[in-house]
Every structure is written in C-alpha cells, then in structure tokens.
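[1] test case, fold it:
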Amino acid sequence: MNDKRVFLIVLDSFGIGAEPDADLFGDVGSNTLGTIVTSDRYDTPNMRKLGLFNIEGVTCGKRTEHPLGSFARMQEASMAKDTTAGHWEIAGLVSEKPFPTYPHGFPKEVLDAFSKATGRGVLCNKPYSGTDVIRDYGEEHMRTGDYIVYTSADSVFQIAAHEEIVPLDELYDACRKAREILQGEHGVGRVIARPFIGKAPEFKRTPHRHDFSLIPPKDTMLDCLSGAGLATIGVGKIYDIFAGKGISETKSTESNQNGMEITAQWQNASFSGLCFVNLVDFDMLYGHRNDIDGYAGAATEFDRWLGGFLDGMRENDILMITADHGCDPGTPSTDHSREYTPLLVCGKHVKKGVSLGTRKSFADIAATILDIFQVEGTIAGTSFLKEIEARDGE
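    Purely as a prediction, here's the structure:
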C-alpha cells in the first residue's frame, strides 16, 4: 500500500539493563529503566500497556497480562555505546570498529591544525561535563576568545563558545573545519557545537547545539527507502547523526516537547515512508547530569503524549519505540552505559502480545522496516515482520 507509514521514535539513552559485555565498558550493573522507576515522578501506563515491563530480562515495573503491542530486548552488535553507532545500527549499519575516544585529550597535531584553521586557541582539552566545563573555563574563554574544546567517554570533539564572543555561524564553521581534520585515525563519531550565554557563574547552554557526524560509510535503510521514492523524515538530530545521507526532509528540535509536537504534526500530514525521531532530553538533560527525577519526569511526559499519538494512528501506521544506548542516572558515571534497549511495536496490523525475545542487533529494526515497505537493501539485520504481522482475523 502506498499509504504505509512507520514512526520510529528513539528515546535517547533509555536503556533497560547492562549487556553481557558491560564490563568492557565499565558499566556492570547499569540499568537506566531500573533506576528511573524508583522515582515517584515515574508513571508510564501507555508504555506499560504496550509491553515495556514484559520485555525479556526486565525485572522492574509491573507486567501487563494483555500487551497491546509486540516487544523485544535489543542487543547492540557494534562495539560501542554512543549515539552515532547506536543510530547507525538501528538504521542497518553495524560499526565493526569502535570510534576513537580520547580519555587524555586530543593530540597536539589535531589541536594545532584546528587552531591554524580557525585562528583561535584552545582551552581545556580533556574529558569534562558540559555544564562544568563552561563554569570552569567560561571566563577565560570570554577573556581570550579561545575555544573550549573537550570530550567525554564517547567519541566526540566538543567545542563550546559564548554566543557574544563567537557568533553561531563562526562556531559552526569551526566545527566543519574540525570535522575535516578529524578523519581516518582521528575520525571521531561527532563534532559538536556547544554554544552558551550568560555571565559567570551563571553560564547557560543554549538550544543551538549542532552535531557534525561522519558520513555513514555504507548505505542504511534511509538510503534504501529514499531510493525507492519513499519519504525519510528526520526529527531532532537524526539529520546530523547521518550527515544528511538518505534524509528527504528534516526538522530540528529544541526539546523533547518540541520534538513530540513536530512528530504529532507529521502524524497529521500525508506521506508514505518513515518518520525517524530522536528525543534527546533524556540523555542530554537528565542522564548525563545524573538527574533521576528529571529523567523519570521526562519519561512520564512522553507517555502522556504517547496516549494521544496512539489514538491518532491511521489504519496502516506502525509505531516503533526504542533507544540507542543507556545513560543510567543512578551510577557515579555521567557517561553513556552499555545497555540493552527496548523495542515496542504497535499498529492495527501488528500482533498483540508477541515477545520477540532478545534480538542480536539493533539492525533488526531496519531490516523489518524495509520489509514493511517491500524495499530491497544490502544492510545488516534480520526482519521480524512475519512474527508480528497480523493477518485478517488475528
């Protein structure tokens, strides 16, 4: 049918328990969902009805006897726990080699090339919390005009600058130059612009963040779908994560709430294809800041919105809800965590109550989406469409 639509919503960092190799990442015992359900701000009846607490291996929360969707526990095949690798794998591209990380800062040759290209010096150059780094280096940045360059446990080159010192266009241009430098051996997953405003000690990051990712080295489901003439709509940082490759339309967001509003607008629009959504606040505002109540509140807010979205689904719509990694706000670490992720699938032509067990790759999502649209593509993953597709009378 030419009116099929898939809404794929990524709850950024919504992990559901440590993967078997979590010890290799320093994440033994991490469980984002297990942590946030302990907050009195957590209340997600709609996700529960879809089968969230029926997923294999989930021991928190209350199972439902009659789930309204199909569900699975997703295991990451890529040796990573970052946003880029997670989303690429969801889209059918497994990263065989992890992106480089810099626990001791970036090498001199990288920073020298960056300073030469931008005409500004560099401050910090070590792993840092995004809010702490502007608190500790913001005044020196304003005095010198040097960029604040920092990283994390993820493969990122982050550039912070005050909007009154470095105009946004100049900051974004600096990121593009950094992206050109950071290739090959130093090909980090993302270069991220981190603008901020205000006066010390009350500096505040703005919503003008922008990510500059590597171009995916192989085709993803987005290329396959767009090549078949179907819509591939990115909401939030999807366009950035894929460097625009395979995306037909895009809309950036300023918050989870804004992302949900835009997704609802697309639900009311006419298109055939995929609407791929990232809701980043879970990770950016709460996971990385170890804010359990804030994370729980964001989950509750999403669930309230989800109720209305479910009511508005059309005959041939399919909704998939998943995540790209974990970021347990209850552990001492403020970094991402190596966790399984949930998958909830529902629609009028999706069987209810089907447990897909534990899938060996996020890429099974991509393979299934191509199967839904009957599009061929050389991507990773195994389709589970036949297991969840409801026939007439089922």
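[2] from here on, just use CA atoms for contacts and neighbour counts.
    Fine.
[3] so where does A264 fall, helix or strand?
    helix 256-267 (DSSP states H and E).
[4] give the buried residues for that helix.
    256-257, 259-260, 262-264, 267 (16 or more other Cα atoms under 10 Å).
[5] all helices of the stretch 51-200 of the chain, in order?
    With helices called from DSSP state H, counting those that start in this stretch, the stretch 51-200 of the chain shows them at 83-90, 108-118, 130-144, 168-181.
[6] actually the stretch 251-394 of the chain, not the one I typed
    Using DSSP H, counting those that start in this stretch, helices in the stretch 251-394 of the chain cover 256-267, 281, 292-311, 364-372, 385-388.
[7] and the longest one with helix 256-267, angle?
    Looking back up the chat, that one is helix 292-311. 10 degrees (axes from the mean of the first three to the mean of the last three Cα atoms, to 10 degrees).
[8] how far is helix 292-311 from where the chain is centred?
    17 Å (Cα atoms, centre = their mean, to the nearest Å).
[9] I have a second one here; can you model it like the first so I can compare?
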Amino acid sequence: MPRRVIIIVLDSVGIGEMPDAVKYGDVGSYTLGNIAHQRGGLKLPHLQKLGIGNINSITGVPATPNPLGNYGKMAERSLGKDTTTGHWEMAGVILERALPTFPKGFPKEFIDSYEQAIGRNVMGNEVASGTEIIQRLGEEHVRTGKPIVYTSADSVFQVAAHEEIIPLPELMRICQIARDMLTEELQVGRVIARPFLGKPGNFYRTTNRHDFALEPPHKILLEYIKERGLEVSTVGKIKDIYAGRGVTSSVLTKGNMDGVNKILEFMSKTEKGLIMANLVDFDMLYGHRNDVEGYGKALEEFDERLPEIIQELRSEDMLVITADHGCDPTHPGSDHTREYVPLLVLGPNLSRGVNLGVRSTFADLGATVAEYLNTEPLLNGKSFYEEIGNTGG
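    Modelled structure (predicted):
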C-alpha cells in the first residue's frame, strides 16, 4: 500500500525554553506548560494517550505508562524563532543567520524608496496587531488612500488596505514591489498582503490574504517528495511559507477547526505522499495576544478532533504532530519564544511508546519523512525512522 505522511504543525505550541533562550529574552518560557499551570490544568486526553505528557511536565496532562505514539522534542538549530525559520528547518534548511525583524519599524530610507517605487505615501510603519491597526488607522487610510505598513515579532513586512480603496490587484502589485526591494539585511521571510473591508469602527480582514515568501536557499523536502511522483497537499499557510516549492495542491483555512476539516478531506482523497498543515490560531489569535484562556480552549478543541484524524489513518500512514516555535502568552511581551517543540509520531504499523529524546534539529523530522517516503536524503537532519521501526512489513 502506498505510504502517506500527515504533518500537523500546531503553530507556536512550544514545550519549554531552549538552552539559548537567554539570548532571546525568553528565559522561563514554556508555552504549553505555562498555559496549563495558569489555567489550573489542561484537558488533552487524546494527546496524552499519544505521549505528550511524557515529554515534559504539563499540569493536568500526566505521563502515560504505555503511550500509543512515539514522543520527544526537537531543538531549533537555526538562529531565530520565526515561522519561516521553523518550517524551513523541518524541510531541511538550516539558517546560519536569523531572518531580520524590525521592532522599531523599517528604516526611513527604505520607506522613502518604497513610497517612490509604488507611487503612494504609506502610514504606520510600526510593530502592531493586524486587527488593532486597521481599527486605529483604517479611517485615515480610507480618507487618504495611504496603505498601512506594519510588522510584528515575525520577520514580516505587512501591507493592509481596504479592498474598495486599493483593489486587490493593486495591493498585490505593491506587495510584490516590497518583496523585490527587501534584500540583504532587509530580507524578511514574508511580505504579507492584508486586505480588509468594512466601515470605521467595524473594519474586518478578509480571506484574500496573500504571502510573498522568501525562496528557500536550496531544495526542500516537499520538492524531493514531488520529484518521486508523490502528492504534496498543504493546508493553511504552508504553501506560502515554502513559496509554493514542491506543492501539488493547497487549500487555505478559516480557523483551526476548518483546518482539521481540510486535513480530513485531503486524507480521504490523497493516495500517496505528504499532507502538511499549519493550524495558525494558537499563534495568531492567542499567543500574540497573551490570551491564556483562549489558547487553552483552542488546544482542548484540537484534542477533541484528534480522534477523527487518527481514525482515518491507513496502515502505512505516519502522523506527526509538532510545532514551529513557541509563543508563550504568559511571557512578557507578545513575541515568539525560543522553545523546543513537541514531537509525536503515530502510525498503525509503527512502534509505540518509543522515547525519541531531544532531537538536535527540526530537520530530523524532514530526514525521517524523506526516508519513509523513499526520496533522496535531505542535506540536513538525521532520520529517526530506524528507532520507531515498521512492525507491519
């Protein structure tokens, strides 16, 4: 039977500070554990059965004696704690230099050049929440036609515009110009078009977001899989993060639960290859907004849906649940946090209960997937497939 791998990235669900967290101001960060502690516990019975409580101590989620999954955690070898950096490393790319962030906004010299290039003045140029900044500056934007430029803790250059003031094709044009101009020390991971609609006091972002991603510097896991004639189906922002490289089909999502629905849809029709999903609400709606209760509920909601995914696993499937970085809502500020990420691996014909330990790089996951799907080996990472074996032949 053809093999499939399903990777679910729980965006920002870190599992404890890394040894170099002090360099990032992230000492004490532990997204999953601190949320559980502050809420007086989490109810994650299905993740618990897979072994998430065996990785680190989590209030309300104790270790289980005979977990159904294999468990461990992964360290990020690349510098940084960015969405792009984490996903790239899973796919075999290790960055020696962190993608730049701009906590004080972009340099005036760049903004001046950008305004000249797009033929418009801009407003904003600050670190901000995307939903907050359109409420605060949206009315002036509608009046003046100035695009709203902002950034975040991530390596991003974001442009928000009302669709009736700056039509989508024009917004995409000026974002592409930004992508082309942001080079060298300004080379951000993503330029993001953030269209919105509505009236003053009630502006809302639409689903027409588009990411203009930096191209990975060399071949990635998804391309190796596609070259083998296998399917590479992505859910959420995965396609944009990898600049479309290696992707054969993709769908966007409207929240975590819609993401789970899309994963199940791909599982029902994908015969062989990779299904990779990012569930972004943990990070976007709760981590960056320091919403401990919302984050906890979102984790419990995902856990409730997990049996539906497990039930759809075929005999030669491998399910991986992991994350790309931390974003501890109990930690000062609203930045990502430099943390290990959980690693849970399950498959009907795989071993159970194997402690995979602390992997030295996220690329170990990519190397394992490459071996499991019989592609060429990646440039980075050490496969742990031999450790979990294949008991089904």
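[10] nearest to K116 of the first structure, out of the helices of the stretch 251-394 of the first structure?
    Closest of the helices of the stretch 251-394 of the first structure to K116 of the first structure is helix 281, at 34.4 Å (criterion: Cα to Cα).
[11] that closest one: average distance to aligned residues in the second structure?
    Compared with the second structure after fitting, helix 281 of the first structure deviates on average by 0.9 Å (mean Cα distance after the TM-score superposition for the first structure).
[12] and the contacts of that helix?
    Here helix 281 of the first structure makes contact (Cα atoms under 8 Å, 6 or more residues apart in numbering) with 12, 255-256, 298.
[13] rewinding a little: the helices of the stretch 51-200 of the first structure: which one's closest to D328 of the first structure?
    helix 83-90 (14.6 Å).
[14] distance from the closest one to the second structure after superposition?
    Compared with the second structure after the fit, helix 83-90 of the first structure shows a mean deviation of 0.4 Å (mean Cα distance after the TM-score superposition for the first structure).
[15] show me what that helix is packed up against.
    helix 238-241, helix 364-372 (3 or more Cα pairs under 8 Å, 6 or more residues apart in numbering; DSSP states H and E).
[16] and of these, who's closest to G51 of the first structure?
    helix 364-372 (17.1 Å).
[17] out of the helices of the stretch 51-200 of the first structure, deepest packed?
    Most buried of the helices of the stretch 51-200 of the first structure by mean neighbour count (mean count of other Cα atoms under 10 Å) is helix 83-90; its value is a mean of 26.
[18] just want the angle from that one to helix 364-372.
    40 degrees.
[19] and the contacts of helix 83-90 of the first structure?
    Outside helix 83-90 of the first structure, the residues touching it (Cα under 8 Å, 6+ apart) are 12, 76-78, 80, 94-95, 189-190, 213, 216, 220, 241-242, 324-325, 361-366.
[20] cool, stretch 342-359 of the first structure as well?
    14-16, 47, 50-52, 54-56, 66-75, 313, 315-323, 384, 387-391, 394.
[21] coming back round to it: the helix holding A264 of the first structure vs the second structure, average offset?
    Helix 256-267 of the first structure differs from its equivalent in the second structure by a mean of 1.0 Å after superposition (mean Cα distance after the TM-score superposition for the first structure).
[22] tell me what that helix is packed against?
    strand 231-235, strand 273-279, helix 292-311.
[23] would you mind getting the angle between the shortest one and strand 273-279?
    In this case it means strand 231-235 of the first structure. 10 degrees.
[24] same check on the longest one?
    Going by the same axes, to 10 degrees, helix 292-311 of the first structure is angled at 160 degrees with respect to strand 273-279.
[25] ok, and for helix 292-311 of the first structure, which residues are buried?
    Those would be 292-304, 306, for helix 292-311 of the first structure by 16+ other Cα under 10 Å.
[26] between these, which sits nearest P332 of the first structure?
    Nearest member of these to P332 of the first structure, counting by Cα to Cα, is I292, at 12.0 Å.
[27] quick one: that closest one from A323 of the first structure, how far?
    17 Å (Cα to Cα, to the nearest Å).
[28] over to A228 of the first structure?
    Where A323 of the first structure is concerned, A228 of the first structure sits at a distance of 26 Å (Cα to Cα).
[29] between these two, which one's more packed in?
    A323 (27 against 14; other Cα atoms under 10 Å).
[30] ok, the more buried one to P342 of the first structure distance?
    In terms of Cα to Cα, A323 of the first structure sits 7 Å off from P342 of the first structure.
[31] intersection of neighbour lists for the two?
    Joint contacts of A323 of the first structure and P342 (Cα under 8 Å, 6+ apart) are 14-15.
[32] spit out the contact partners of the nearest residue to N278 of the first structure once chain neighbours are set aside.
    The shortest distance from N278 of the first structure to any residue other than its chain neighbours is 4.8 Å, reached at V10 (Cα to Cα, 6 or more residues apart in numbering). By Cα under 8 Å, 6+ apart, the contact set of V10 of the first structure is 276-279, 321-324.
[33] any idea which element V10 of the first structure lies in?
    Going by DSSP H and E, V10 of the first structure is part of strand 5-11.
[34] what's the mean deviation for that strand versus the second structure?
    Strand 5-11 of the first structure sits 0.4 Å off on average (mean Cα distance after the TM-score superposition for the first structure).
[35] counting by contacts, list what the next helix or strand after that strand packs against.
    Going down the chain from strand 5-11 of the first structure, the next helix or strand is helix 32-36, by DSSP H and E. Judged by 3+ Cα pairs under 8 Å, 6+ apart, helix 32-36 of the first structure is in contact with helix 292-311.
[36] nearest to F99 of the first structure among the helices and strands packed on helix 256-267 of the first structure would be which one?
    Of those, nearest to F99 of the first structure by Cα to Cα is strand 273-279, at 21.0 Å.
[37] right, and the helix or strand after that closest one?
    helix 281.
[38] looking at the helices and strands packed on helix 83-90 of the first structure, which is closest to A22 of the first structure?
    That would be helix 364-372 among these, by Cα to Cα, at 21.2 Å.
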